[in-house]
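1. requesting a structural model of the entry that follows:
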Amino acid sequence: MATEVKSLNEECGIFGVWNDPEAAKRTYFGLHSLQHRGQEGAGIVVRQENGQLLGHKGMGLLADVFSRPEALDTLVGTSAIGHVRYGTAGSHGIENIQPLLFHYLDGDVAMAHNGNLTNAVSSRRVLEKSGATFQSNSDTEVLMHLIQRQKEATFVERLKASLNQIKGGFAYLILTKDALYAALDPNGFRPLSIGQLENGSFVVASETCALDVVGARFVQDVKPGQLVQIDDNGMSITNYTNQTQLAVCSMEYIYFARPDSNIYGVNVHLARQRMGYQLAKENPIDVDIVVGVPNSSLSAASGVALALNVPNEMGLIKNQYSSRTFIQPTQELREQGVKMKLSALKAVVDGKNVALVDDSIVRGTTSKYIVKMLKTAGAKSVHLMISSPPLKYPCFYGIDIEHTRELMAANHSVEEMRAMIGADSLHFLSLPGLIKAIDLKHNAPNEGLCVAYFDGNYPTPLYDYAADFEAPKTADERVLSATVEMEEV
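-> Next up, the predicted model:
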């Protein structure tokens, strides 16, 4: 998976189904297709015949969590929600693995969340002062406590009131004895789609690839500010707010989503291919071959090769069975970790001028190792082409980068980055080029895309994160910083 090679992660995928006799198994297959969105933990909760909810969750990959057949076989029910997690908010313990399950006198509630709340800390502080007791330290649980404290008569009314109190990026699935609910934040940062099975049952998933896997026909995307209710009477959609403005995360198209998914009508593979094509048109370099970094950059590499009119070669081989490397205390071991996952194909790159295509540069360490690997294999020159603009700003809506000090482009010029990485040249896609390539055609700023990671213009207030926000260093600040470091040495 792409997350094994890079150090940029999105925190989860969600899947839900209502009124399906194979609910748990259907959810398992749906989650399996969303495994790229999170490998830290997984869980499934079903609604049993008596209306009570029953769940199973654990640490690790979905197949590990449900490695024993009885773990899935005991989840008997006709409706279910599931979750695969990569944590951005909260610790990495079992208590934060979702769906979170709550038992109340008036019925059970299960909740799964994709995204990150920007006012979770302050909201939790207020809730705890009023007597709320949290079972996890995940921001997901904040919504449940808000629901319990609303005065409205019905669950739907309490849910709508609570959704208006949370801020940031969120796609929620909520299961009760009476219904399955899906809710999207007012900006639609995270994707969420609805499908329908041949038996008439509705399913909801983070990506359309999960709908395809379970045999569901795509019905529609959940739109910003919408609350979807699915029950025995069918599906109904209302708005919990009219203060909406589409700003879907551009990194979904660049890196996170599977190539066979469609987000707001745009196919991810074709968008990435257009990014590569536009990148090469903006930077028409002279090379012999194009090599994409597996797997998320292969679509962009095909676009670069098309624009440059040179062969698109498999110059890097990925070991599909390599494990994630968590502890790499020395440079030698870090390089070994990359070699476990990627190897250069000497017969392809030896003596060639190579255009190496990747989707983004986060900290730059992996790029450095890959460039070195290609040159060791005999590449005459390596020209690094990035199919997105420089990542200069942190994300607060569900990506695990919250500090500019983690971002290479926030602290160094392009030429400094090139020298540090060891590439013969370094090229990025322009921001207008990115927006043009995705081609969302939506009447909104940046055509309905969130591109804050590149320009620092966040679509919402940052709330709890505002005090921690660091702007990238200016050129003068970089020079001053380097001078101070030299004096200290």
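
2. C-alpha only now, for contacts and for neighbours.
-> Fine.

3. quick one: buried residues of stretch 480-489?
-> Across stretch 480-489, burial judged by 16 or more other Cα atoms under 10 Å covers no residue at all.

4. hmm, I was thinking of stretch 214-221
-> 214, 216-218, 221.

5. so which of the residues you listed sit within strands?
-> 217-218, 221 (DSSP state E).

6. return the closest of those with respect to Phe170.
-> Closest approach between these and Phe170, by Cα to Cα: Asp221, at 14.5 Å.

7. one more to line up against the first:
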Amino acid sequence: MLTTNPHEDDTLHEECGIFGISGATDAARLVALGLHALQHRGQEAAGITSFDGVEFHTHRAMGHVAGNFDREDIMVPLRGSVACGHVRYSTTGETALRNVQPLYADLASGGFAIAHNGNISNAMRLRRDLVRRGSIFQSTSDTETIIHLVATSNYRTTVDKFIDALKRVEGAYSLIVMTPEGMIACRDPLGIRPLVMGKIDGPDGGSIIFASETVALDVVGATFVRSIDPGELVMVKGTEITSHRPFPQVAARPCIFEYVYFSRPDSISEDRSVYTVRKAIGAQLAIESPVDADLVIPVPDSGTPAALGYAQESGIPFELGIIRSHYVGRTFIQPSDKVRHLGVKLKHNANRALIAGKKIVLIDDSIVRGTTSLKIVEMMREAGAAEVHMRIASPPTRHSCFYGVDTPERAKLLAATKNLEQMADYIKADSLAFISIHGLYKALGEPQRNAIRPSHCDACFTGDYPTSLTDQDDVSSVDQFALLAERVI
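-> I've put the predicted structure just below:
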């Protein structure tokens, strides 16, 4: 089958989105609404688990929230005043129903459901150790490792078991956990993945909500309370909220790509408007990389705020030179080679009357493999553009992410294998420029990137990974050993 964009792998896929609520009538219905607002973070699968005080109830399905959680026969059984949900794009584990979250297990202490945004970078090593000790895994997801660590912990209370488990994992995680004792929400010590808390006022204390982004609070009518701090664990039991900080305090390193692409522009991330930051990125890009052009054109939709900032700073008119179709499904027809080649136009089409004879500057959020950029540039030339310049609202992506973002292996990243001139030649643009790493930090309101203690995780641009990469190092060691053995043989 032909996807709506044959070059869909030419992007950094969103990590996942999580949403939980405690103390609400028909909690699962509010979770479904919250997941709708987070659908951009994962379109592969969705799931909701609820708790009615006695039993846990779960429904998980492949596909979008709509179509799976808008049916009464599915929603009515998800009863209870506590619920959590998850939208998924797989970064570890196969695409299968058994990996769809929330994951659930019956532990000695009672039911345990978990929804995870992020990636455990030592999950493979932990899994091997747990299997040797007798654990039986039901999925290939790294999230299940946490369940087994909790189950085998020698601590007494669920919270202490959970903290004990988290002290053994590396990497990035925002988690929502449901137990008979209450709901737990937490963030990794560096705060790489986002998590916010909100509240809906009402009788008996109202409802407490946790979500990946503030936009999910908006859709259910909740008030933003605060971000969960890096390394913080919040426990909700009825109307009682307690905060635990079991990890040594370290400088936070939230993912900088949330501002570039992942978060919805109407979200607030770490007290900053994502939309405002993206416009500032575009303005800084115009300062660093001006171009003589007639029009500024965004690559929709993620390039639009940066293009507005670029146009305002440069004085070049902003126009919608590429029109995106929002109504094409994920599959279309059995493709011939010719149809597959034309497939990019299913989502994007040139506004020919506007482009013909014009010198244009295209603004996009990033370049990964470069195949989509090539098709977009070719589309502009076919529409009669006199010149096509491309400006990118992030630094070159030269390194893979191991914290919950699905990126190609480094050898397939265009910026890892080609210099700027070679990249421009590859995508057939008249010129190409990226915002500098210091310029990106300026758009965040900082003078420049602090090389010793950067305020964000920017490893995909710099290779400066803020945690150990145990599984990656293990794989590299095996590869190196195999290469050495091959040479010896």
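
8. kindly provide the TM-score of these chains.
-> Scored against TM-score structural alignment, normalised by the length of structure 1, the superposed chains reach a TM-score of 0.92; 469 aligned residues with a Cα RMSD of 2.2 Å.

9. ok, back up a step: could you dump the buried residues of stretch 214-221 of structure 1 to JSON lines with distance to Val371 of structure 1?
-> As requested, these are exported to JSON lines (distance: Cα to Cα, whole Å):
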{"residue": "Val214", "distance to Val371 of structure 1": "40"}
{"residue": "Ala216", "distance to Val371 of structure 1": "42"}
{"residue": "Arg217", "distance to Val371 of structure 1": "43"}
{"residue": "Phe218", "distance to Val371 of structure 1": "41"}
{"residue": "Asp221", "distance to Val371 of structure 1": "40"}
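
10. can you tell me which two in those residues are farthest apart?
-> Val214 and Asp221 (17.0 Å).

11. report the buried residues of stretch 458-477 of structure 2.
-> Here stretch 458-477 of structure 2 shows 458-461, 465-466, 469-471 as buried, counting by 16+ other Cα under 10 Å.

12. adding secondary structure, write the residues you listed out as TSV.
-> Putting these into TSV (DSSP: H, G, I helix; E, B strand; the rest coil) gives the following:
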residue	secondary structure
Asp458	coil
Ala459	helix
Cys460	helix
Phe461	helix
Tyr465	coil
Pro466	coil
Leu469	coil
Thr470	helix
Asp471	helix
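
13. tell me which of the ones in strands among the buried residues of stretch 214-221 of structure 1 is nearest to Ser206 of structure 1?
-> Lowest distance from Ser206 of structure 1 to these (Cα to Cα) belongs to Asp221, with 9.8 Å.

14. could you find the counterpart of that closest one in structure 2?
-> Matched by TM-score structural alignment, Asp221 of structure 1 corresponds to Ser227 in structure 2.

15. list the contacts of that match.
-> 194-197, 270 (Cα atoms under 8 Å, 6 or more residues apart in numbering).

16. any idea how far Ala172 of structure 2 is from it?
-> From Ser227 of structure 2 over to Ala172 of structure 2 the distance is 16 Å, taken as Cα to Cα, to the nearest Å.

17. distance of the match of Asp221 of structure 1 from Ile268 of structure 2?
-> For Ser227 of structure 2 relative to Ile268 of structure 2 (Cα to Cα), the value is 10 Å.

18. same question for Arg391 of structure 2.
-> Counting by Cα to Cα - Arg391 of structure 2 and Ile268 of structure 2 are separated by 25 Å.

19. ok, the two, which is more surrounded?
-> Arg391 (28 against 20; other Cα atoms under 10 Å).

20. map that one across to structure 1 for me.
-> Match for Arg391 of structure 2 (TM-score structural alignment): Met385.

21. ditto for Ala416 of structure 2
-> Checking TM-score structural alignment: Ala416 of structure 2 goes with Ala410.

22. let me know how buried its match is, in neighbour terms.
-> Ala410 of structure 1 has 24 nearby residues by other Cα under 10 Å.

23. and what of the one 5 residues further on?
-> Using other Cα under 10 Å, the number of residues around Glu415 of structure 1 comes to 13.

24. name the SS class of it, please.
-> Reduced to three states by three-state DSSP, Glu415 of structure 1 is helix.

25. strands of the stretch 301-450 of structure 1, start to end?
-> Taking DSSP state E, counting those that start in this stretch to define them, one finds strands in the stretch 301-450 of structure 1 at 312-313, 316-318, 342-344, 353-358, 381-386, 425-428, 449-450.

26. now distance to Ala182 of structure 1 too, for those, in TSV please.
-> Below are the strands of the stretch 301-450 of structure 1 laid out as TSV (distance: least, Cα to Cα, whole Å):
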stretch	distance to Ala182 of structure 1
strand 312-313	41
strand 316-318	37
strand 342-344	39
strand 353-358	34
strand 381-386	35
strand 425-428	37
strand 449-450	21
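
27. nearest to Asp106 of structure 1 among these would be which one?
-> Short answer: strand 449-450, nearest of the strands of the stretch 301-450 of structure 1 by Cα to Cα, at 39.7 Å.

28. read off where the closest one ends up in structure 2.
-> With TM-score structural alignment as the criterion, strand 449-450 of structure 1 aligns to 456-457.

29. go on, stretch 159-177 of structure 1?
-> Counting by TM-score structural alignment, stretch 159-177 of structure 1 corresponds to 162-180 in structure 2.

30. quick one: end-to-end distance for the matching stretch.
-> 14 Å.

31. do stretch 64-82 of structure 1 as well
-> 15 Å.

32. go through it and flag the buried ones.
-> 65-66, 72, 75-82.

33. likewise for stretch 305-313 of structure 1?
-> Counting neighbours by 16+ other Cα under 10 Å, stretch 305-313 of structure 1 gives 305-308, 310, 312-313 as buried.

34. how about it, aligned to which bit of structure 2?
-> Using TM-score structural alignment, stretch 305-313 of structure 1 corresponds to residues 311-319 of structure 2.
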